[in-house]
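**Student:** This is a predicted model, with the sequence first.
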Amino acid sequence: MKEKSSHKFIVYQMMFHLWGNTNTDLAFNGSCERNGVTKFKDVSLKALQALAKKGYTHLYATGIIEHATMEDFTAYGSPLDHPSIVKGRAGSPFAIKDYYDVNPFLASEPAKRMEEFEEMLERIHVSGLHLILDFVPNHLARQYYSDKKPKGIIDFGMNDQTDKSFDPNNNFYYLPGTQFSVPSGLDIPVPYSIPYIEIPAKVSGNNVFSAQPSKDDWFETVKLNYGIDFQHEEKTYFDPIPDTWLKLLDVLIYWTNKGVDSFRCDMAEMVPVEFWAYVIPKIKAIKPEITFIAEIYQPHRYHEYIFQGGFDYLYDKVGLYDALRRLMEERPEATVEDITRVWQHESGEFAEHMLRFLENHDETRINSPGFAKHNLWSTIPAMVVTACLHHGPVMLYMGQEFGEAANEVEGFNMAQDRTSMFDFWRVETHQRWMNQGKFDGALLTKEEKLLDEFYVDLFQWVHAHPAIQKGHFFDLQYAQNEHYPKRKVYSFLRYTSKEKLLIVCNFESKQSYSLDIQLPTLAKDMMNVSGVNCQLIKAFIPPTSKEFSSTIDGAILPPNSAYIFKIS
């Protein structure tokens, strides 16, 4: 059987404006000057070397491209945004205000912000890392205006026929005869006396055809028009190529030429697959090694976005993440059979195209009451499966490796379970790892250090083993006898012609299990082995566990643990 190439890179997601902030004296709804904010220079060679040492290969820097904010940078050419259409003092990283600029507040000298970004990108590459940049194709800030656009570029909406609700060459959708109304119930921390005027009202980013969206809608954004007439049975007008497609191709070309290594494409499923099939080959013609990652939540569309659209990787949220979260929460209905169902749907054609994670900026923190209920060590079996199930990429969100609980109330973000992307704040555990620029974790608690050591150990182990990097996969659940705890223990094989591994994960938080793993004849034939000898080569166990075994015979698998055996 032919062995596959490796896709197993490891992504570190940084909420960029929070990443380098060392300020601990924070004010509710504080400004960037009051509360602090990351500067490009904070991503120093020392910081990058510390990240690379942990095993990361790619940095997903969320919130680099300029977005709408309540901060005033008019002195540096950036128009002031009306505070009634901005979420939080910082604003949403996904309400892009100028596609050809970076956020001024990220620069030590805002007038030289692009130069500072380029210097940071060079440091990233010198450190052997790659930069993933957000590409937000579905919507823009309501007051989009580019003061940094290259010569010949025309802003979105400048040539729109605003008296038409839809036109194939309009960049936005309109509600003629209406005026936009700010959602009711907003608490806006920056006072304003001049009302925001938008006539006619534009359709909001989450396809809300209303002149007054709710505060829970993406009211701060406007939907981009790709040539789909939503009000008339979603009829498409893709020939000739719509103007929006051409404008966004120019954006991708601009950042590709800057040296960006990958694009994480926000809500890619809300953009027609035909657009991706048009732009991705053109960008890969410029830079063949560049990769495209799609945020997508409709499994029935995975195939078309990979094989028609041309995406390299898709978010595996509605699939493995949801299955593992149920197990980590110990819901009554949770079973490892859900993992089997995930790979059965994804296997063969596109398992290697799935980017897997346990946290990102949209999801609740593992170490919060609504998720793992502060059982940090449920992370072990879930993360081993996330990293080892197939050979697609893995992502970790800053602070996850220390058990960040995100239990502070920042301002716009009032939920005590997610790190805010809308406020100027901090990530408390991450701050202590940074330790004022030493990046040594000296201020972390003993438990936080042990959790971090688990992630580092796992990622470095993944890098060192070809069977995990590019090996084949075999699910063993179906072959186990009646004594095997099928609801809580998940077993699988990863193998190449030279390395064969058995991985067993226990999702039970309190109970140990004796191991009696059956290897079916089919598995032996596929691995080209007859007699089987299993030797334990790696054990990921909670620090509270004392149980350990060097062989599979009679081995006891502790709660929230994972054993990896070498088959010879």
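**Tutor:** Now that the structure is in, tell me what you want to look at. Residues are numbered from 1 along each chain as shown.

**Student:** can we go C-alpha only for contacts and neighbour counts from here?
**Tutor:** Will do.

**Student:** Surely S92 and I65 touch.
**Tutor:** No - at 11.0 Å, S92 does not count as touching I65 under the criterion of Cα atoms under 8 Å.

**Student:** Touching, M398 and Y12? I think so.
**Tutor:** Yes - at 6.8 Å, M398 counts as touching Y12 under the criterion of Cα under 8 Å.

**Student:** Count the neighbours of D239 for me.
**Tutor:** D239: 8 surrounding residues under other Cα atoms under 10 Å.

**Student:** Show the contacting residues for it.
**Tutor:** Applying Cα atoms under 8 Å, 6 or more residues apart in numbering, one finds that D239 lies in contact with no residue.

**Student:** Tell me the secondary structure at it.
**Tutor:** coil (DSSP: H, G, I helix; E, B strand; the rest coil).

**Student:** Quick check: the gap between it and G441.
**Tutor:** Distance, D239 to G441, by Cα to Cα, to the nearest Å: 56 Å.

**Student:** ditto for G227
**Tutor:** G227 is 51 Å from G441, by Cα to Cα.

**Student:** Among the two, which residue is more densely surrounded?
**Tutor:** G227 (26 against 18).

**Student:** alright, now check it against this:
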Amino acid sequence: MKKLTLLIIVLGIISCQPSQKQAPVQPESPQGKFVVYQVFTRLFGNTNTTNKSWGSIEENGVGKFNDFTDRALDTLKSMGITHIWYTGVPHHCVITDYTKYGISNDDPDVVKGRAGSPYAVKDYFNVNPDLAVDPAKRMEEFEALIARTHKHGMKVIIDIVPNHVARNYQSLSKPEGVNDFGENDDISVEYKRHNNFYYIPGEAFKVPESLNGYRPLGGEKHLLADDWFDENPAKWTGNGSRLAQPNFYDWYETVKVNYGVKPDGSYDFDVLPDDYDTKDYKAHFEFWQGKDVPDSWQKFLDIALFWMEKGVDGFRYDMAEMVPVEFWSYMNSTLKMKNPDAFLLAEVYNPALYRDYIHKGKMDYLYDKVELYDTLKHIMQGHGSTDHLTAIYDGLKDIEHHMLHFLENHDEQRIASNDFAGSAEKGKPAMVVSTCLSTSPTMIYFGQNVGEPGDENMGFGSETRTSIFDYCGVPAHQRWMNNGTFDGGQSTPVEKELHTFYKRLLKFSAHSAALMGEYREIHSYNRKNTKGYTDKIFSFVRWNEDEQLIIVSNFDDSGHKFQLKLDEETVKELKLKNGKCILTDQLSGNPNFELQVEDGTAIIDIKMVGLESLILKL
């Protein structure tokens, strides 16, 4: 078996003394970090390996809700997973014909791929019919999945996409008394406060001009693929384009939702007082009571409450920064009044907006994408420096708990893809840093644990990202899944070793008390004072009253040998006294590490192979 590329070293709370009997190690905390497993629901259980470009559901297969069996969920739970984000659940546009179930066909001219984008939702009050064994009972099958997930001790997250809906939004399942988006709009004007959409009066929608020879469905003949879609007057496109004929690279399959923001950018609703960034969700909830809010606000609140009634525990909000923060205050405070433990995660990419969306918008978590993820990606690719990591933590210190960490998701390239790192092994030290750096949740994307490269060209979109638009199988994930046994029976030795690494790291993080405690970097001190310690290595300390951790990651393909030093202040924080301690690696159980404390400083002899990391438990 290959040597693990990570060693986690945990320092116990007992001081190092040369002739003192060691006290018992404290038990693990019952709850450490949240660990989110993002899964593209229609791909997870698919065992079909055909992978024909633009292949139909019959040719390439599709996963179902029922593929998340007790065995599958038990396996995920054993990895330390606390929350499952089931991506692509709400009913979005698809090309497969479901007219016998009363579902209208979707037009390929405004659908990306054959299976459709999960972010072009067609009906918010039902689920994707592709995911059900019996499409007529698709909601019942999803409700059963919610119950199974809860039975295995994990919580359920689904997407809500408030910025836009499918261009042909039409809910067949809406509750009595609920109007569709746009049903009561005044379409003679560009903007009206209670309109759900923005309009381009006097102009009809035109399908974007194709680029690079693109044809819907790969050029396959289809009755509705005729370069025409009936929408008159045209609506603004989801990404904000105000053209009746949007660009091919616009989100042309969607339309922008109006939240009471006038075309000139001014607000047509009450604005939160400045001091509300210091108030809790209860105060925010009270602020909105009795206030007249735009119709779209109420519609999306009703949608979120509908899913919470089904047992959904939280939401991932797509492109949240394109929706005003006041709406989030209104919606999230209401959801928290219903369920204070609701998990509310937002996609926000502008660091200047982070604190507003956390403090005023009452988001629990935001993507730490443009700072931590992008920096780690550059380091993994070989042209970044770990010196930059210290400033990232310091800059986000006041909100570090709210910045969810990840290395892969459905929007990003797979680590193993040639355009990213070309090797899943290079993600190991980055995953250690990403997981252990702060108290925030960690997210892993399905297939990441076995090094899926995402190099299939399935139709719409480019390689290096597992397709979210077409039907396909995910080869490395399928080998690990092994026809539903989830034992890695078909995995390669490298894939098995990688899965073991992820399982041990994530499970450890889900129970580590120290990872919910204090942080101190020792990287800068070692860069100045330690020979052989380079900017391809990163080290820091995590601790609380029950547990202490030293974490060192080597991002270099080559090995390094040096004496890791703990400065006087760190020794004081860890309450270490003169003497020697034997330290044990928590992933491999290797006890062959020694911490020597003398006169206020501490030294550990480190010998690391390429892409390895070190951390020590008393």
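**Tutor:** Arrived safely. Predicted model only: the values in this text are computed from it and were never measured.

**Student:** So after superposing, what's the score?
**Tutor:** Scored by TM-score structural alignment, normalised by the length of the first structure, the superposition of the two chains gives a TM-score of 0.93; 551 aligned residues with a Cα RMSD of 1.9 Å.

**Student:** show me what contacts the counterpart of L389 of the first structure in the second structure?
**Tutor:** Alignment note: L389 of the first structure maps to L437 in the second structure; criterion TM-score structural alignment. L437 of the second structure makes contact with L515, Y519, F540 under the criterion Cα under 8 Å, 6+ apart.

**Student:** for I366 of the first structure, same thing?
**Tutor:** Here I366 of the first structure is in contact with L358, E359, A372, K373, H374, L376, T379, Q400, G403, E404, A405 (criterion: Cα under 8 Å, 6+ apart).

**Student:** Nearest to I85 of the first structure, out of those residues: which one, please.
**Tutor:** E359 (28.0 Å; Cα to Cα).

**Student:** P493 of the second structure: neighbour count?
**Tutor:** Neighbours of P493 of the second structure (other Cα under 10 Å): 12.

**Student:** need the contact list for it.
**Tutor:** Per Cα under 8 Å, 6+ apart, neighbours of P493 of the second structure: none.

**Student:** Tell me how far the residue in the first structure that it lines up against lies from I541 of the first structure.
**Tutor:** Mapped onto the first structure by TM-score structural alignment, P493 of the second structure lines up with K446. Here K446 of the first structure is placed at a distance of 16 Å from I541 of the first structure (Cα to Cα).

**Student:** now swap in S509 of the first structure and tell me
**Tutor:** From S509 of the first structure across to I541 of the first structure, the span is 11 Å (Cα to Cα).

**Student:** Look up the residues that both of the two are in contact with.
**Tutor:** P559, N560.

**Student:** Show me which of those two is the more surrounded one.
**Tutor:** Just comparing S509 of the first structure and I541: by other Cα under 10 Å the higher neighbour count belongs to I541, 22 against 18.

**Student:** Can you tell me, leaving aside adjacent residues, what's nearest to the more buried one?
**Tutor:** Take I541 of the first structure and drop its neighbours on the chain: the residue closest to it by Cα to Cα, 6 or more residues apart in numbering is S561, 4.5 Å away.

**Student:** same check, this time on Q460 of the first structure
**Tutor:** Q460 of the first structure sits nearest to G55 (Cα to Cα, 6+ apart), 5.6 Å away.

**Student:** Share the number of residues neighbouring that neighbour, please.
**Tutor:** Neighbours around G55 of the first structure, by other Cα under 10 Å: 21.

**Student:** could you measure the equivalent of it over in the second structure against K426 of the second structure, distance?
**Tutor:** Matched across to the second structure, G55 of the first structure falls on G80, judged by TM-score structural alignment. Distance, G80 of the second structure to K426 of the second structure, by Cα to Cα: 22 Å.

**Student:** And V450 of the second structure, by the same measure?
**Tutor:** Here V450 of the second structure is placed at a distance of 13 Å from K426 of the second structure (Cα to Cα).

**Student:** on that earlier part again, and the contacts of L437 of the second structure as a markdown table, adding secondary structure, neighbour count and distance to Y330 of the second structure?
**Tutor:** Listed next are those as a markdown table, based on DSSP: H, G, I helix; E, B strand; the rest coil; neighbours: other Cα atoms under 10 Å; distance: Cα to Cα, whole Å:
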| residue | secondary structure | neighbour count | distance to Y330 of the second structure |
| --- | --- | --- | --- |
| L515 | helix | 26 | 32 |
| Y519 | strand | 21 | 34 |
| F540 | strand | 22 | 39 |
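
**Student:** Tell me where the stretch 51-200 of the first structure has strands.
**Tutor:** For the stretch 51-200 of the first structure, the strands defined by DSSP state E, counting those that start in this stretch cover 58-62, 65-67, 96-102, 130-135, 139-141, 174-175.
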